[in-house]
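Trainee: could you work out the structure for the sequence below:
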Amino acid sequence: MRRRLRIALATTTAALALCSSLGVEGGSATARARAQNVDHKCSDNVDVDGFSDSLDGTLFRKRYVGNLSGLAVDHDGSIAAVSDRSLLFRLKVQSQNGNPTAEPTGVTDLRDEQGYPSLDSEALVIDSDKTRLVTSEIEPSIRIYDESGRNPVKLTMPKRLLVKPDGRAPDRNLTLEGLTLQPGGKTLVASMEGPLEGDGKDTAGHTLVRLQSWQREQGQSAKDFKIAAQYGYAVDKNPDVASKDLGISEIAATPDGRLLVIERGHSPSGNTVRLYLADLSGATDVTNTENLPGSAQLVKKTLLADLVKCPDLGAPAKQPQHNKLLDNIEGMAVTSATGGTLKLLLVSDDNANVAQITRLYALTAKLPSSGS
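Mentor: Model (predicted):
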């Protein structure tokens, strides 16, 4: 989101092509750590393979390559990155000693139905037919663009999720921050960053936000997505600010249909970023629940890693941080999957702030079994 803290696996071919370009076949993060005598472990489930500031402060075709909020693997193996300033970049991402360096190779100006760049684009999905689904926090909305990034069509949005006075979202900077397409392509899931007015907390005092899904039949286009189940999700408290909670900044589907969830917050002491694995299968559909929690069974989540605990890998920081490696992480894509081991690419949104950094992160995550 602008000036504040601020999508689905592509085809197997694209994922394998990207896996090759990132050089992950040359050995695991553990092997590299031994070779370099550096510990890459963030937790028992997550290693940080490397980072890169190659995009920080750069221009491409007179556009600022920053404010990046969403990532997706495209069909040709490149990375699509959406900026909250209505720009969609194409990136060539490669690996240098585990560090994911990137080079812009294309950019598209996103527009609304009237041709204006009045969007706050936050998350991105690339569908099987190469259409682009992009969220905007302003209304909020999900727009479907053709492969060229033009001819937008809006998906129907549940009224409750709209910004006041049309709905119950109190702040347009805390709406649709995450978007992902589940395996099989039938279910689209979006995440609200913050709570709706009137929704409460769980028994432990955690703020409750909503995840919204849409469904379509096999073979249908993105325009055929229909509003489906809605779920309640409890976000963590901000460890630095007792009066604030973390917010969901991104979600990404795993091959078995669970969700990776980034919860992120900021304080004068620095950024907090946590990676969770969430399971929607046992959660109650809260479409008809006016105020959470009610009797709802919330989404179950498992902490994979608190990224504050990752090694900093010698990263620089422009402002106070608990861990100099961290900044305002908002985008995430699964670039390959082998069994329960996933390769992830993350990006931070610098908010066009000289004290922040546009940074790419390469992570390896090992998922616990669905019965854990």
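Trainee: CA only for contacts and neighbour counts going forward, please
Mentor: Will do.
Trainee: assumed Asn351 was part of a helix.
Mentor: No: under DSSP: H, G, I helix; E, B strand; the rest coil, Asn351 sits outside any helix and is assigned coil.
Trainee: isn't it right next to Asn67, touching?
Mentor: Yes: taking contacts as CA atoms under 8 Å, Asn351 lies within contact range of Asn67: 5.0 Å.
Trainee: which one's more surrounded, the two?
Mentor: Counted by other CA atoms under 10 Å, Asn351 and Asn67 do not tie: Asn67 has more neighbours, with 29 against 24.
Trainee: residue contacts, the more buried one?
Mentor: Under the criterion of CA atoms under 8 Å, 6 or more residues apart in numbering, the neighbours of Asn67 are Arg2, Ser83, Asp84, Arg85, Ser348, Asp349, Asp350, Asn351, Ala352, Thr358.
Trainee: relative to Gly106, how far out is it?
Mentor: Distance check for Asn67 against Gly106: by CA to CA, to the nearest Å, it reads 16 Å.
Trainee: could you do Ala352 as well?
Mentor: Counting by CA to CA, the gap from Ala352 to Gly106 is 20 Å.
Trainee: what secondary structure does Ser43 sit in?
Mentor: In the three-state summary, Ser43 is assigned as coil, counting by three-state DSSP.
Trainee: so what's it closest to, chain neighbours aside?
Mentor: Of all residues not flanking Ser43 in the chain, Ala305 sits nearest, at 5.5 Å (CA to CA, 6 or more residues apart in numbering).
Trainee: now swap in Pro152 and tell me
Mentor: Closest residue to Pro152 apart from its sequence neighbours, by CA to CA, 6+ apart: Tyr145 at 4.7 Å.
Trainee: on that earlier part again, Ala352 and Gly106: which has the busier surroundings?
Mentor: Ala352 (19 against 13).
Trainee: give me the neighbour count for Thr358.
Mentor: Around Thr358 there are 25 other residues, counting by other CA under 10 Å.
Trainee: please disregard the earlier target; I meant Pro158.
Mentor: Neighbourhood size, Pro158 [other CA under 10 Å]: 14.
Trainee: try the one 3 residues further on
Mentor: By other CA under 10 Å, 23 other residues sit near Leu161.
Trainee: quick one: it from Ala228, how far?
Mentor: 13 Å.
Trainee: let's see this one next, to set against the first:
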Amino acid sequence: MSTLALSVLTLATLLAAPPAWSQTILHYDFDQTGTSVSSDGTSNAPLTLRNSAGTATDLHSADARGVSGRAGDRSFQNTGASDHGSAASAATNGFRADQPDDAAIDGLATFTLSGWFKTGDWTGLSGKTPRLVENHDGANGFNLQFLSGSAGDLKLEIDSTSAPAPLEASSGTTGLYAGKSTWIFFAVRYDGTSSTGNVDFYRGFRNDAEAAELGAASAAVELVASSSLGCTTCTLDRGVVGDDGSGLVIGNRDELGRPFDGFIDDVRIDAGLTIPATLESYRQGALATDPISIEWSSSTTVATTVADQNQNTITVNELSAIDYDATSGRFWGVSDKSGRLLELDVDFDSDGAIVGAASIDAVVVANVSDYEGIALPAGAQSVFVSDEASPPQIREFDLSDGSLLQSLAIPSVFASSRANLRFESLSRSYDETEMVAAVQQALTVDGPSGTSTTIPTVVRMLRQVVAGTSVTPAEQYAYVVEPLHATPLGGDGSSLSEIEHLPDGRLLGIERSESSNETLIRIFEIVRVGATDVSQGAAATGLIGQSYTPVEKTLLFADLLGKLEGFAVGPQLPDGRLVALAVEDNSGSGPNVLHSFVIDVPEPGLGALLTAGVLALGLRHSSAGPRRKVRENR
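Mentor: Got it, this is the predicted structure:
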């Protein structure tokens, strides 16, 4: 499959992000056909597409007319109006998508609106105030519209009976969103808990060429304006936006008469202030071929005290990696420094939320070291564990008694790894043909460590060929980690903390960026096709000064979470999605912390499989597929 090159967010944009939690309440991708549009957010309230008379009508675009342009991608084609906004004729000014009042989006103190739009008549926007998103009953609520007097700027209006109305903030009057027949990504954040600078406007594009037409340096999401709600005599701390009795309307207003004449796609309403890195993942996710989507679902804790194979009560904490055994339906984690493996029994509901978690037992293994990665072969009779010793090692242990079975051969270049930044990642493919390991930050012969906000650290990946019990070194690849997202530095800085295989052979990379105030987690899809095998030639002994092509990566998820160390794809949910479990390093204090994620992996076509190098698909550790440790919602 083809992938999108990741555009690195500017430091200024990232530093503008407050440490706030956000969650998608409503998300409409408009990819279906028919008169209804489903939501895959925490609220599943559907939209109804309507013509000007209010009759339910299929207003989906033709196939491949969505923002990505790929087959299967549609959009909301709201082009039935004769013109934008107030200039539309009375007979055509009612086209819209709407839903009844949704309590999930009423009463929000902070929220983020995002999506894509395209119009062929951007000069006609001035003075006509067409609406993009509105949830408003005339006295309470919000609406996002185009600013009167500017051919292509956005205005957010907040109304509440608790304060003078309306309060307004705009992106200016320079036409920041004025692109004729060009898809433009928009995002607007409102912080009702702040009295100044409480509205931020973001913009992005499909590619750099389209971005250049509007004077942007790149397609990546960037902060283009920050404003305060336009009130000089009243407090700007609006608090909760008043509960409104009106429904949500996209592409018009509740009273009608303000249609947006164009295409709208991939609309989200998030509770909270969505950070720029997450907005960038929204932008890239809407454009990817065979896109993978990843969403955080839940978190919980489990006890650190458990019995080992000798029935001794021991403590297992500082979990640094995790893997899934589909045969038993359980997970295995590895402790950072104690040489202990922990078996976990975790149950999920049908939406991927953790509904039960328990520490079952433990295995103490020989050769105690600084263990960081774990990979279970089929049947889980043994386990491979990577470490951060000097030089770094990968060993196989018997899971019944913890005895050492073998130590793998590791290329000598890895002896130049930095202390405590060695083999952090280890993953085994579902078809049992390869394992992939990676160091946490660059080898000393490959480049700088991950402590800079501008210069990335380049880590070295090691592919190993698996044939029965034999595991031998093969290709090596360079992986460019994103620079540290904010200062001051905290923990290890910016690192590759985990690699994980998906059932179709694709790879995920989990990056962790630690400042002293927060930890940003980014999850990428990794594509090795076209990357240089740096185990050959001059690059084999160091990347500094050499010419090479790193693996490509596409951002799938980004948010402020804890110090995630391990990530494992687990059972399949009833709707076909996969649930993943991540572990935090608790630094030796408190319970072990678990996070669940939901992964939607569309069925790739033959071309995508060949590009990914996948000839035989399977479900790891069990020919019958992943055992479902899932409880139906009641």
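Trainee: just the TM-score for the two chains, thanks.
Mentor: Here the TM-score of the superposed chains, computed with TM-score structural alignment, normalised by the length of structure 1 as the reference length, equals 0.74; 308 aligned residues with a CA RMSD of 3.0 Å.
Trainee: show me what Val334 of structure 1 lines up with in structure 2.
Mentor: When structure 2 is aligned by TM-score structural alignment, the residue opposite Val334 of structure 1 is Val569.
Trainee: my bad, should have said Val299 of structure 1
Mentor: Using TM-score structural alignment as the criterion, Val299 of structure 1 maps onto Val551 of structure 2.
Trainee: I figured that match hits Val527, correct?
Mentor: Yes: A contact is recorded between Val551 of structure 2 and Val527 when judged using CA under 8 Å, the distance being 5.7 Å.
Trainee: re earlier: and for the counterpart of the residue nearest to Pro152 of structure 1 in structure 2, the neighbour number?
Mentor: Alignment of Tyr145 of structure 1 against structure 2 is given by TM-score structural alignment, with Phe397 as its counterpart. Per other CA under 10 Å, the neighbour tally for Phe397 of structure 2 reads 20.
Trainee: in which helix or strand does Phe397 of structure 2 reside?
Mentor: Here Phe397 of structure 2 is covered by strand 394-398, with elements defined by DSSP states H and E.
Trainee: quick check: next helix or strand after that strand?
Mentor: strand 404-407.
Trainee: what's the first helix or strand after that next one?
Mentor: If you walk from strand 404-407 of structure 2 toward the C-terminus, the next helix or strand you reach (DSSP H and E) is strand 423-428.
Trainee: okay, the angle between that following strand and strand 394-398?
Mentor: With axes from the mean of the first three to the mean of the last three CA atoms, to 10 degrees as the criterion, the two stretches strand 423-428 of structure 2 and strand 394-398 enclose an angle of 60 degrees.
Trainee: can you check which part of structure 1 strand 423-428 of structure 2 sits on?
Mentor: Residues 176-181 of structure 1 are the counterpart of strand 423-428 of structure 2, counting by TM-score structural alignment.
Trainee: who's in contact with that stretch?
Mentor: Taking CA under 8 Å, 6+ apart as the criterion, the residues outside stretch 176-181 of structure 1 that touch it are 1, 6-9, 70, 122-125, 127, 135-137, 140-141, 187-193, 248-253.
Trainee: let's go with 7 Å and repeat that
Mentor: Taking contacts as CA atoms under 7 Å, 6 or more residues apart in numbering, the residues outside stretch 176-181 of structure 1 that touch it are 7-8, 122-125, 135-137, 140, 187-193, 248-253.
Trainee: that one vs structure 2, mean deviation?
Mentor: Comparison of stretch 176-181 of structure 1 with structure 2 after fitting gives an average deviation of 0.6 Å (mean CA distance after the TM-score superposition for structure 1).
Trainee: for that stretch, what is the distance to the chain centroid?
Mentor: Its chain's C-alpha centre and that of stretch 176-181 of structure 1 lie 7 Å apart, by CA atoms, centre = their mean, to the nearest Å.
Trainee: quick one, what contacts the match of Val334 of structure 1?
Mentor: Val569 of structure 2 makes contact with Tyr324, Leu578, Val579, Ala580, Leu581 under the criterion CA under 7 Å, 6+ apart.
Trainee: mind doing that once more with 8 Å?
Mentor: Asp323, Tyr324, Glu500, His501, Leu502, Leu578, Val579, Ala580, Leu581.
Trainee: which stretches in the stretch 201-350 of structure 1 count as strands?
Mentor: 208-215, 226-234, 247-253, 259-267, 270-279, 300-306, 329-338, 341-348 (DSSP state E, counting those that start in this stretch).
Trainee: repeat for the stretch 1-150 of structure 1
Mentor: Listed from the start of the chain, the stretch 1-150 of structure 1 has strands (DSSP E, counting those that start in this stretch) covering 46-52, 59-60, 63-64, 68-73, 79-83, 87-96, 99-109, 121-126, 132-136, 141-145.
Trainee: so which of those is nearest Ala15 of structure 1?
Mentor: Of all those, the one in closest proximity to Ala15 of structure 1, counting by CA to CA, is strand 68-73 (7.1 Å).
Trainee: returning to what we had before: look up how far Gly509 of structure 2 lies from the match of Val299 of structure 1.
Mentor: In this structure, Val551 of structure 2 and Gly509 of structure 2 are 11 Å apart, going by CA to CA.
Trainee: who's more crowded, the two?
Mentor: Each of Val551 of structure 2 and Gly509 has its neighbours counted (other CA under 10 Å); Gly509 has more, 25 against 19.
Trainee: hang on, the earlier thing: do you know which of the strands of the stretch 1-150 of structure 1 lies nearest Lys154 of structure 1?
Mentor: Using CA to CA as the criterion, the shortest distance between Lys154 of structure 1 and the strands of the stretch 1-150 of structure 1 is 4.4 Å, found for strand 141-145.
Trainee: tell me the buried residues in that closest one?
Mentor: By neighbour count, with 16 or more other CA atoms under 10 Å as the criterion, the buried positions of strand 141-145 of structure 1 are Ser141, Ile142, Arg143, Ile144, Tyr145.
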